[in-house]
Each structure stands twice: as C-alpha cells, then as structure tokens.
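Student: got a predicted structure plus its sequence, pasted below:
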Amino acid sequence: MVPMDIDVENRRFAVVGLGLSGAAVCRFLLRRNARVFATDLSMDPAVKKTAEELRGLGADVLLGHHSDEVFRSADAIVISPGVPHTLGPFEEARRRGVPVLGEIELAARFVSRPILAITGTNGKTTVTTLIGDILRRSGQRVFVGGNIGNPLIEWVDRNEPVDWIVLEVSSFQLDTSETFRPDIGVLLNITEDHLDRYASMEAYAASKFRLFRRQRAEDWAVLNAGDAFVRQFADTVGSRRLWYNVSQAEAEEGARVTDSGILWRIPDEMLEAVEKRSGFRLRDPIDPWFRVDRKDIGLPGRHNVENVAASILACMAAGASEEAVRDAIRTFTGLSHRMTQVDVIDGVTFVDDSKATNVDAVVRALEGYDRNVVILLGGRDKMSPFERLRDAVSEHVRHAVVIGEAAGAIEEAIRDLVPVHRASSMEEAVTIGFRLARPGDVVLLSPACASFDMFTSYAHRGQVFCEAVRRLGHDR
C-alpha cells in the first residue's frame, strides 16, 4: 500500500456514528488539529459517554439527530460501517465533490506497510486471527485489526513498526473504499446476507469484490473455487490468483480440500516471488506439494478446513515459514461464540455459535452433527432466505426454539419439518431447549439472524446464552 498525502489540519470533518471506529477516527483527527463535527442518532449511555470524551478533546458532538448543515459545511465526511453510504446527504456531498469515506479508507491513506485483507460472508474473523498467529510465529511483526474490533486508524495513530497489517474487512467497509489496496486479498465465500442493505445478491457480491479493484498485477488474490459467486466475479480480478477448495480435476491449479485434509501444489511463481522478497525458498523444488492431514487441524468442521486452506495460501504469499503454518493450524482451536462448547449438563451439550448471523453459517454448523440437535434460532431478520435452512434442519434437528423479531418467519419456514417452540428471552429459550433435549443431544445457539433486536452485539447474545447455561447447571 502506498500512502497518499492527506492534510487534515484545520479541515472540517463530519464523523457519522460514534461506535468503536467512529470514536477512533475523531481522536485521530483531533490530534492532528482537524475541526471535528461528530453525530450519532443514538442516545445510548455508552454513546453519551463517548460524546463527553470527544467534547473534552475539542469536537462538536450532536446526538439524537443529524444536522444537514454539518454535512453541507464539511470538507470530508467519515461514516461508520453501520451507516448506509447511499443516504441522501452523502449522495449530495459526493455531487459537490466532498469525499465520503469509511474509517478503513481514511486510515489506509496513511499506511505504507503491506496489507493482507480478508473478506467474505462467513469465517472472516477466524481466518484473520489465524493468519495473524501464523505470521507472528514466522517472526514477523503484525497488526491485526479492522472489522475484528481493532480500528486500523488506531494503529496509524500509534505508528507502531510492523511488517504486515492484517485486516478483517466487511462489505460495508468496502463500500466506502476508493484507494484501499491490499497486497494480498482473501475472499472466503459469498452467501445470502445483508439483503436488508443490498438490492440483490449481485450487488452484495460486487461489494465484496471491491477488495481487489485497486490491486496491481504483482499482488495476490486468494479465492474460493467452491463458491459460485466467487467464480462468477473472478474475471474482474487483475492480480495473481491463488485458488483453494478446487475440484479433483483442478488439483494442479489450487489447493484441494477433502475429508482427509488439504493438498496444494505451490505455484512456481509464488516460490520465486517469496524467495525474491524474503531470501529463502518455501519448499524444496523437488517436492512442491504441501500436504496437511485433517488430524493436524485443530478447528472442527469441513468449513474450517476451507478456512485453514485460505489461511495457508495467504500466509505463504506473505512469506510465512512452513513450520509456523503447521504449528499454528495444529494449536488454533477457534474463537468465542463460534461453535464453542459451554457446558455438559445431564448428558446434554450446550454450544454457543452466536456468531452465526446468517443462514449459511447455521447450515455449516449443523453439518457437524447427527440428528441430535435442539437449535435456538432467531433475532433481527436481514431479509434472510430461511427456507434454505430446511434441508439441514430436516437432517440434523429434533426441535427448534425461536426468539426475537424473526421468530415468526423462521417458524413459517420449518414448522412442517420439526416441532417449533417460542421463547420470549434467551433464558427461557435455554430452559426450553434443555427440557426438550435427551442425553447425548446438543442444544445449539446458532441464530441465523442479527442480534440487535434484543442484544447489543452477537457477543452480548452469546454471553447471555452462556450465563443462562451456567445458571441452569448451578441449579441442577
């Protein structure tokens, strides 16, 4: 990534949204003597606290509503990922030639270190974290951030020395990217999600592929050959492509993912590129095949073998050592709220998969079980095609417990397949799930929905689930 000159001193910035990234943008700009006008519709106590902090640093802050005058007088507008970039005031600003940026785009203009960026509907955080671990084990200094919860602008503010910047990037963040250019871009998958924000799946896929729009011929794109939308849009990528999840017939062209593990013939051009950059060869040229046995992968599920394959290709392109790759994938066992076992009570296993906020993630979770699941579904609907749950529910689920705003839509989609039970809270859902379960069953929280109808985040939802399970165990 080549940094661009951007002078912020004395310029007027409107910052929309005071969550983690928005607040970080304000601090960054204020420390560089910009004039900051921050606004957020929320009157939540946490937002009010952030507002008071920013006022103390010199920002003007407006809560509860937005002011058109703030947008009209701004030299640039920085919007948070949760704020639709197509709103009227932003379109008007663009027509006047005023930049409308996201935090990632703003921060990237100050970055001179190489960037490895990961996007996709599912698996982003797992792959981002695993890649960061592999690169660190290879002796490289790494910043891991982006949509994972560490704003890139905070690293820019600190200016810590690193060899690689590893970023999880959402479609919402890519929507406001113009100059952002990762040296290595990873696209894991594209399945139905956020259709409350995008007009079609094609529009959503196009947003994901913005990851590659500024790449150069010498950059790398790691792509999932098993994903139909990735295949469909792949010809728009102008950088060097590394495929994973290829078919047996394509084994010479990318990494195969099978029940027994991963098999990949490392391309000669990668061996040469890494040798030129790092001074050592990745592999003995006599044996270019890289093999990983399934038993040496610490993460559960076929989908995670695919995630590991993507991580291997990206890290090899970044110059990671084979030893570091193997050590990391053997010991990395996953993250909170992603198929995490919480407890076993009277022979019933409780699993927290609160991060499963779309249908495809739930289907993949269920594929790891026999027909012994009591599933907890529901939350805020993102215009999800719940009928796509039917095959997995029919094959793996005995009972479903539904909560939240989408409870009725989910029940309508699956009620002819399994008994469906309503709950008014997570605590009640856990209690009902335990009552319905038999020894050997799994009570699985895998909602297929956003959390914001009842919780502040998927993590908060998972925490409430875990607390309810622990209370249940304590009361036994």
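Tutor: Structure received.
Student: CA atoms for contacts and neighbours, from now on please.
Tutor: Noted.
Student: count of neighbours near residue 326?
Tutor: The number of residues packed near residue 326 is 16, by other CA atoms under 10 Å.
Student: looking at this, it is in a helix?
Tutor: Yes: under DSSP: H, G, I helix; E, B strand; the rest coil, residue 326 falls within a helix.
Student: state the distance from it to residue 292.
Tutor: Per CA to CA, to the nearest Å, residue 326 is found 8 Å from residue 292.
Student: cool, and residue 113?
Tutor: Distance, residue 113 to residue 292, using CA to CA: 30 Å.
Student: what of residue 161?
Tutor: 33 Å.
Student: of the two, who's got more company?
Tutor: More neighbours surround residue 292 than the other of residue 161 and residue 292, with 19 against 11 (other CA under 10 Å).
Student: can you pull the contacts of the more buried one?
Tutor: Neighbouring residues of residue 292 by CA atoms under 8 Å, 6 or more residues apart in numbering: 261-263.
Student: and it, what element?
Tutor: For residue 292, the host element (DSSP states H and E) is strand 289-293.
Student: list the buried ones in the longest helix seen in the chain?
Tutor: In the chain, assigned by DSSP state H, the helix with the most residues is helix 458-475. Neighbour-count burial for helix 458-475 flags 458-466, 468-470 (criterion: 16 or more other CA atoms under 10 Å).
Student: just checking, what packs against it?
Tutor: strand 340-345, strand 348-352, helix 426-436 (3 or more CA pairs under 8 Å, 6 or more residues apart in numbering; DSSP states H and E).
Student: any chance of these in CSV, plus mean neighbour count and distance to residue 311?
Tutor: Output for those, formatted as CSV (neighbours: other CA atoms under 10 Å; distance: least, CA to CA, whole Å):
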stretch, mean neighbour count, distance to residue 311
strand 340-345, 17, 21
strand 348-352, 23, 24
helix 426-436, 20, 34
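Student: out of these, which is closest to residue 406?
Tutor: Minimum separation from residue 406 across those (CA to CA) falls at helix 426-436, 14.1 Å.
Student: now what about that closest one, what contacts it?
Tutor: Under CA under 8 Å, 6+ apart, the answer for helix 426-436 is 348, 374-376, 399, 401-403, 422-423, 443, 464-465, 468-469, 472.
Student: if we go to 6 Å?
Tutor: Contact with helix 426-436 is made by 423, 468, as judged by CA atoms under 6 Å, 6 or more residues apart in numbering.
Student: figure out how far it is from the centre of its chain.
Tutor: Chain-centre distance of helix 426-436: 29 Å, with CA atoms, centre = their mean, to the nearest Å.
Student: want to compare, so here's the second one:
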Amino acid sequence: MYKNKKIFILGMARSGYEVAKLLAPDNKILITDVKPQDNDKVKELEGIGVEFILSDKPDDFFDDSYDIMIKNPGIKYDHKCVVKAKNMGIPVVNEIEVAYHYLNKDINIIGVTGSNGKTTTTSIIYEIMKRAFGDKVVLAGNIGTPLCHYVKNIKSGDYLVMEISDHQLCDMYDFKTNTSIITNIYECHTDFHDSHERYVMTKKKIFNHHTKDDTAIINMDNKEVMDMTKDIKSSKLFFSCIDQTNCYYKDGFIYFDNVKYLDTSKIVLKGMHNYQNIMCAILCAKRYNISDDIIIDVLTTFSGVEHRLEYVGNINGREVYNDSKSTNTESTIIALNSFDKDIILLMGGLDRGHSFEELKDSMKNTKLVITYGETKNRIKEFCDKINVKCVVCDDLVTATELAYNNSKIGDVILLSPACASWDQFPDFETRGKLFKNTILKYKNGLFIEKGKHIYMIGIGGVSMSGIADILINMGYKVSGSDRVNSVITDKLKENGIQVYVPQSKNNITDDIDFLVYTAAIKEDNVEMIEAKKKKIPMMERGEFLGEITKLYSNTIGIAGTHGKTSTTSMVSLIFLEAGRDPTIQVGSILSNINGNYRVGKSDTLIIEACEYCDSFLSFKQKSAIILNIDNDHLDYFKNLENIKKSFNKYVSHLPNDGYLVINNDDKNSSELKDNTSAKVVTYGINNDSDYMATDIDYDDEGCARFNVINDGNNLGRIELSVPGEHNVLNALSAIALASSYDISFEDIKKGIKKYKGASRRLEYKGKFKGACVYDDYGHHPTEIMATSNAIHKKQYNESWVIFEAHTYSRAYKHKDDFAKALKNFDHIIVTDIYAAREENVYGITEDDIVKAIKKYGKEAFYISNYDDIKLYLSQYVHDGDLILTLGAGNVTKVADLLVSKNE
C-alpha cells in the first residue's frame, strides 16, 4: 500500500519521525512542522532522503501531487491543510493506521481508550501479559514508543498492547483490535472535537470492524459508555463497582464470575477509579487464559504509572504526588478524592476554555491552590468564588517552590493541573519531570544530612570530579561511575572515592541517598533506569552545581562561549593573592591549586558558568562576568538567538548588590546591559569602557604587557604569563571584577602574573625533535582563531597543528569556519572527529574538513592513528618548529605521545 508514493507528513514529533523512517526507503516524503524539531533527528531523516520544512503555512506548499497525508494526532480535523487534502480526495491517516498495514494479521491487538484511566489500565495489562508471554508482548501507542518503530519486529502470534487516544482514533479507518476496552466517557477535549457528540463517536471507533469473535470490555457504571456500545457487534464483558456482573467490586473485594478474587487491601493502588482499572485488566487477562497467580501477583505489586497520581515520596514530612497526566477536571476530581488530608494543589496550563466548577465539591480538603500558565487568572477567579485561597504565578518551578514553602508536615502536595501542558511544555511527561526534579530539591534541605551517600554518573568528567572532591571535603560519602578509566578517575580513587567502570545497574545499591548525572547521560542509561526504579532522588549536574551555589552568599560566575577556564583561573588566583580564601571550581587542572577545585572557608565561590543545556540558569550568583557570546552548542540551542536569550535570562537573575562585568568589544555581550539589576562594569580594548588596556606589547613567547586605564586613570602595568590578545581581554575582565570587590591593584597584578595557563589551555608539554609541543582545548572556530593568533606571537620556524573536531554536529556546522581558523598554520593534520555524546547522522567526515582547508591553498592531511602521526612528524619536523595538538577530546594524547620519556 505504501510504495512509490508521494507522502506529506503534517507534524513531526515522535510519531512523524517514526513513520517517516519506516516509509522513507520506498517513498518520496516531505515532513513539516510549525515548531523547530530535534536537530539530530531532522538530520537523520534528511540523510535517508526525507525533506523537512519548518513552516506555519504548510497549505502553501501542499498540493494535489501528494498521494497521502499522514497527520500528527495533535492537529485538529479542521486544520486548513487537512481540509484542503480532503477536498482534493487525498486520504488523511495517522501513524498507527499506517503501521497497521505492516502488521501480521494473526497477532493479538488489545486497545484501551477512555476519558480517564486508560494509561493505568494499559500499563497493568502490559505488565500481566509481559509476565505471561515475555518478549512476545509489545507496548505502543499513546504511551511507550510509536507503533511504526516496532512493526518490522512484531511476529506472528505476538501480542500488541496499546493505549489509543481520541486524537489518534480520529484518523484510523482500517485499524482493528481483537480486544477493545473503554474505561469511561466524560465531557472533555471539546476544544479539539467541537462537540461532545463528536468526541463520543470518535471513541466508538475503538470497536471498528469487530465481530462476535472480538471482545469489548465495558464500564457498566458509565451511562454514556453503555449507550455508545448498545449496537456494537463484539462479545461484551462488563465491570462495575455498583452491580454484580462479569467482574465487580463489593465490600473491599473484587469478584470474578461471582467468586471472591482479590482483597483490595492487598493492592497498592487505591480508590474506586483504580479498582475499575484493575477489573478491566482482570477481564482482559482472563480473556487470554493467563493464570491467576500471575494476575494477582502483578495486581498486588503494581505501584502505578509515572505522572498518573504517582507517589513522588515523603519530602520532609510532606506527601508529594505527581498527577501531570491530569489534563481535565474529571482526572483532578479523582486525584482530590483520593486524600483525606490537607492538600496544596498545583493547577494550570493550556486554556481550552472549559469550566472548573466541577471541582468545587472535591476541594473540601484543599487549603491552598497554586496556579500558573494560561489558565491562572480563570482558576484564581474560580477559587475566589468558592473561598479557597489561591496564589498566582507564572511558571511551574515557581509554583512548586511556593507550594513547598506554604506547606507543613502532614500536608499533601499535589500536581494535578486539570489542563493540557502545551502552553509551556511539549508534553505532560516533561511537565511531570520538572515538578519532580524541583520538589526533590527540598528533600532534607537538598543533599540530605552530611555523611549520606551521593552517587555520580559520569564522575570522570572535569566538572563532576571537582564536585565529587568538594562533596568529600564537605562531609558526604561519594561514589560514581564512568564509561572508561582515566587520569581523573585514577585520582578520584586515590582520594578514596569508589569509581565503577563500566556502568552497571548493579552499581545502584540501596544505600545511595541522592544521585547526580551529567547532561550527556541519556534516559536509557542502565544506572539511570535502576535509580528511577528505586525512586532515588536525582539531579542533573548543572542543577546540582546550582544548589551548591546557594550555599555561598558571594558566588561569582564566569560565563561566555570562550575563555571561561582561563578567566576563572585568573579571578581565583587574584582572590587567593588578596587572602579572600575562596572555594574554586574550574573547568581544567590549575597547577596553582593542584587540581580543578579548592575548598575555602569564606562565603565566596568562584565558578565556571557553562551555558550548555541552560545549566547556568540554575546558579544563584551575586556577580558574573560575560566574556563573549558566540554560535556554539547548536545541538541544544539551534541558533544564536536562543543562545542570546539564555544569557539574557542568566544576567536577569543577578541581584542589585552584585556586579555584571561585560566585554564591551563583543556586540552580543554588550546588549545585556539593560537586562540586569546588578551594577554593570565594562571592559575592552577597542570600545570605550570602564576598564581598558593600552600600550599593549608582547614578549618573545607572545605574552602581553599593557597598561590598565580606569575612568582615565592609569592604574598600572600588567604582565601576563600566558600568550595571546584574547588573554588581554580575559585579564581585563578579571581586573574589572576584582577592582569592584576592592582588591588592590598590587594583589591583582601578582595574582594575574601567577597564572601560567590551565591544563590544556595552550599548555607547554615539552619538546619533540627540537620542536616545542603545546596542547590546547580549543574546539570552536573562535577559540581556535584566538589560539592561532597567540601562537603566531611566539618565536618559531614552522608551525604544525594536529586538529580534532569535537562532535559531529559542530564539525558539520563549522567545517568552513574551522578551515578559516586553521589556515594560518604552516602544516595541518586532521585526525578523527571526537564523537562525544553524538552519532554521525550528518554524514560529515574528516576528509570534508581537509578539503575545506585545501581551498585556502594550505597543506592538509587526514591521519587517524596517533602512532602514524608521530611517525610522520618525526620525518618532517625540525629544530625550532612549533607543534600544537588542538581539540577537546583525545588529541591531547598525541602531545603526551610526542614528549614521552621514551623519546
């Protein structure tokens, strides 16, 4: 059916991505979305021939040349482009309908729908069937992974368990289940369907093509369900909490075939709504002849579904529940009726215009409502009307903080929004995760008591290892894991920290109290999965570091695309010289402090503030330096505008008694001045600034000397021990900050002079065949250009660079910029691209970089093996030459190889 077709996919997200991958080999596909999508996924699709267009007017380029339209379930039936397709007679279907045509027809399909309870019901059925039939069971649909992902692996006789929403049922025509379950029908999603009648008729499609050989499991207590299913052809099974039928609840027991089947006191899930979900699962499991032992074992151990009245934990005496999947008032009523304690309720989200009046009778225990998002003002009006105290705020993080701060021991803190998430979040899962991460910060005041056990996934990173050592010095037990052993992990072990290599779920032991992970760790990491199973509180490294900043009243952050490590080092050495005794966390090894961290006794913390994944937005700082803002980390930010927005948020958090030190020579940085409450201090070489460098000259090693001018006054002359004009700017920023903190110019001068470079910042390594060998971390074109300029102020005969691009996305985006930055070297060797966290979905190769360099008329080669690089250099390098290894990954090993004592 789907072969040699021209297909238009309206809306990408997960379902569009999976259906495009499935159909691409045999069809011509265009996919479009109004929102920017994951860049890696877009590149992957483009690599297999799929065209992606970002547009809010897809009807402008949709025409009758297309054979089929595949619509994302979230797009309304009356979307202009959908109407256009139907008027042209072009079929409009969805991802599940497409996948159905690839399935074996002798598999068993169980479909679950309803207004509420479908996720819990689907999950219980899946757990029971998985226990009974093992790998022959697949979970897909509205929870789990889109069906198209699995179709080629589903075999004859397998079982497919699916939650199917009304949005999905809209565009399904041939799809047929063997067993259909409808949990209930209430009025909701009328904004999508425009009428309750249309919503009901859409739900009824779950019984499409049924015969008496198929099964319908029906809620006997719900009149709308009973009316809807009167004329279906399925064999019917009923469940009830009121009347005796196939499966029913009575006096604390669930009955099956009029026999006591299950004592509800032994069930983890509580409430009549959950007993209904359980009865659905019992009827379905018995339909497939699953043993009672398996059914009862699952039902008595199943603890619930993530984001559906999920128990987050006891946070300092408060019972916390995450019900983010509640997108309508009926779900929130169920949640509210589950508690007989005082409730602090977090509500809000996308405004669909529905009334909140139905909640009134269920809010007798609600002592406070915290509302946010599009609906906040309407919810406030509703609460005022029924005399329930309500506080209004803008976002969920603030709402969560207000909820905790207004709670007391014994309260229930409940996120049950009664609204969709799409005003501020891509989905309810993201909303729920943010709520959990935010509330868990309060567990025993953040890190729990000193002496407790903190586990770190990715502990071998420079930043993570520094945090680990700080925590040890603060009195915590620390352990962690990494993929490979390294110099850093060896040092951690020497300091008494248990480091596991490789990572394994067995490392996540029951004595772990808190877990920290890096942004590079994915959801499918085995240790992350195990920690979530054990409900261990966890936090991403940047957030955790942000919490550490809250322990200091004078945190100073050094931010910017380039130069953070050098500047953090300079500021640190100045504060040490002045006797300020700071705690220091720097992104590389600083020989002056014998590592990348130092624990001081003052209230000052000096820290690198990295913008990647918005990490620095978690920091609480008094003062900050902004060195520059450039295109980088585009795998996350997508474009420069988003980077600038992030920096704007960062400086807006600074208090009015702090300082914001800004590079006035950098246009993007200088634009931040009006977006902060802090006192702004500027520095520069070319543009008029509060602190300026004049009369700059350089010694034979390229190290600058310059006068510092402040408000027309010559403060004195500075001598650097590191080369390059970029370090003049770095030093000026440190001088401006230190002067703002009333540190004497003499201490500033001495501190800066002591900075001879951090590890891998144009670090001198030794000699090879009479040539000086340097190593540098630079991995962005701007950094490389600065390093190149610094190199060329040194004295040497010919220059050699061994360049390693860092990440495929950066290599793909900046290939030509790299070539331009490298062209001033006499000889250029390109080695393997360092993948880091990425897969090569871009098709970029080392040869592409070599070709770009050769366009400048330069000599360039690709050599993969490090021993081969050494052999090549040994044949051509001469006494008096200069060799630079350049990149943020493994290329530093080449420098070590060249200067090894075996030479």
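Tutor: Right, received. Where do you want to start? Since the model is a prediction, treat every value here as computed from it, not as a measurement.
Student: residue in structure 1 matching residue 279 of structure 2?
Tutor: Aligned counterpart of residue 279 of structure 2 in structure 1: residue 309 (TM-score structural alignment).
Student: now its match: which helix or strand?
Tutor: Going by DSSP H and E, residue 309 of structure 1 is part of helix 302-317.
Student: that helix vs structure 2, average offset?
Tutor: Aligned to structure 2 and superposed, helix 302-317 of structure 1 gives a mean residue distance of 1.0 Å (mean CA distance after the TM-score superposition for structure 1).
Student: by how many degrees do that helix and strand 289-293 diverge?
Tutor: Orientation check (axes from the mean of the first three to the mean of the last three CA atoms, to 10 degrees): helix 302-317 of structure 1 against strand 289-293 gives 140 degrees.
Student: off-centre distance for the strand holding residue 292 of structure 1?
Tutor: On CA atoms, centre = their mean, the centre of strand 289-293 of structure 1 falls 27 Å from the chain's centre.
Student: and stretch 381-398 of structure 1, by the same measure?
Tutor: For stretch 381-398 of structure 1, the distance to the chain centre is 22 Å (CA atoms, centre = their mean).
Student: and residue 475 of structure 1, how far from residue 9 of structure 1?
Tutor: Applying CA to CA to residue 475 of structure 1 and residue 9 of structure 1 gives a distance of 59 Å.
Student: and stretch 422-430 of structure 1, which stretch of structure 2?
Tutor: Using TM-score structural alignment, the residues of structure 2 aligned to stretch 422-430 of structure 1 are 392-400.
Student: please compute how far the matching stretch lies from its chain's middle.
Tutor: Distance of stretch 392-400 of structure 2 from the chain centroid (CA atoms, centre = their mean) equals 20 Å.
Student: number of residues surrounding residue 893 of structure 2?
Tutor: 12.
Student: what helix or strand does it sit in?
Tutor: Using DSSP H and E, residue 893 of structure 2 falls within helix 892-898.
Student: do residue 707 of structure 2 as well
Tutor: With DSSP H and E as the test, residue 707 of structure 2 turns up in strand 703-710.
Student: any idea how far the corresponding residue of structure 1 for residue 356 of structure 2 is from residue 353 of structure 1?
Tutor: Aligned by TM-score structural alignment, residue 356 of structure 2 pairs with residue 386 of structure 1. Residue 386 of structure 1 sits at a distance of 17 Å from residue 353 of structure 1 (criterion: CA to CA).
Student: please apply the same query to residue 218 of structure 1.
Tutor: Separation of residue 218 of structure 1 from residue 353 of structure 1 (CA to CA): 38 Å.
Student: does the closest residue to residue 301 of structure 1 other than its chain neighbours sit in a helix or strand, and which one?
Tutor: Spatial nearest neighbour of residue 301 of structure 1, chain neighbours left out: residue 368 (6.0 Å); criterion: CA to CA, 6 or more residues apart in numbering. Taking DSSP H and E as the definition, one finds residue 368 of structure 1 inside no helix or strand.
Student: what residue of structure 2 matches up with residue 368 of structure 1?
Tutor: Checking TM-score structural alignment: residue 368 of structure 1 goes with residue 338.
Student: state the distance from its match to residue 332 of structure 2.
Tutor: When CA to CA is the yardstick, residue 338 of structure 2 and residue 332 of structure 2 sit 10 Å from each other.
Student: between those two, which has more neighbouring residues?
Tutor: residue 332 (28 against 15).
Student: check contacts around that one.
Tutor: Applying CA under 6 Å, 6+ apart, we find residue 332 of structure 2 in contact with 416, 418.
Student: gap between it and residue 169 of structure 2?
Tutor: Taken as CA to CA, the span from residue 332 of structure 2 to residue 169 of structure 2 is 24 Å.
Student: could you do residue 626 of structure 2 as well?
Tutor: 51 Å.
Student: could you look up the SS state of residue 388 of structure 2?
Tutor: coil.
Student: that one: neighbour count?
Tutor: Residues lying near residue 388 of structure 2 (other CA under 10 Å) number 17.
Student: which part of structure 2 matches stretch 452-467 of structure 1?
Tutor: The aligned range for stretch 452-467 of structure 1 is 422-437, by TM-score structural alignment.
Student: on that earlier part again, gap between the two ends of the match of stretch 422-430 of structure 1?
Tutor: 12 Å.
Student: same question for stretch 34-44 of structure 2.
Tutor: Separation of the first and last residues of stretch 34-44 of structure 2 by CA to CA is 19 Å.
Student: distance between the match of stretch 452-467 of structure 1 and the chain's centre?
Tutor: 11 Å.
Student: what do you get for stretch 381-399 of structure 1?
Tutor: On the basis of CA atoms, centre = their mean, the separation between the geometric centre of stretch 381-399 of structure 1 and that of its chain is 22 Å.
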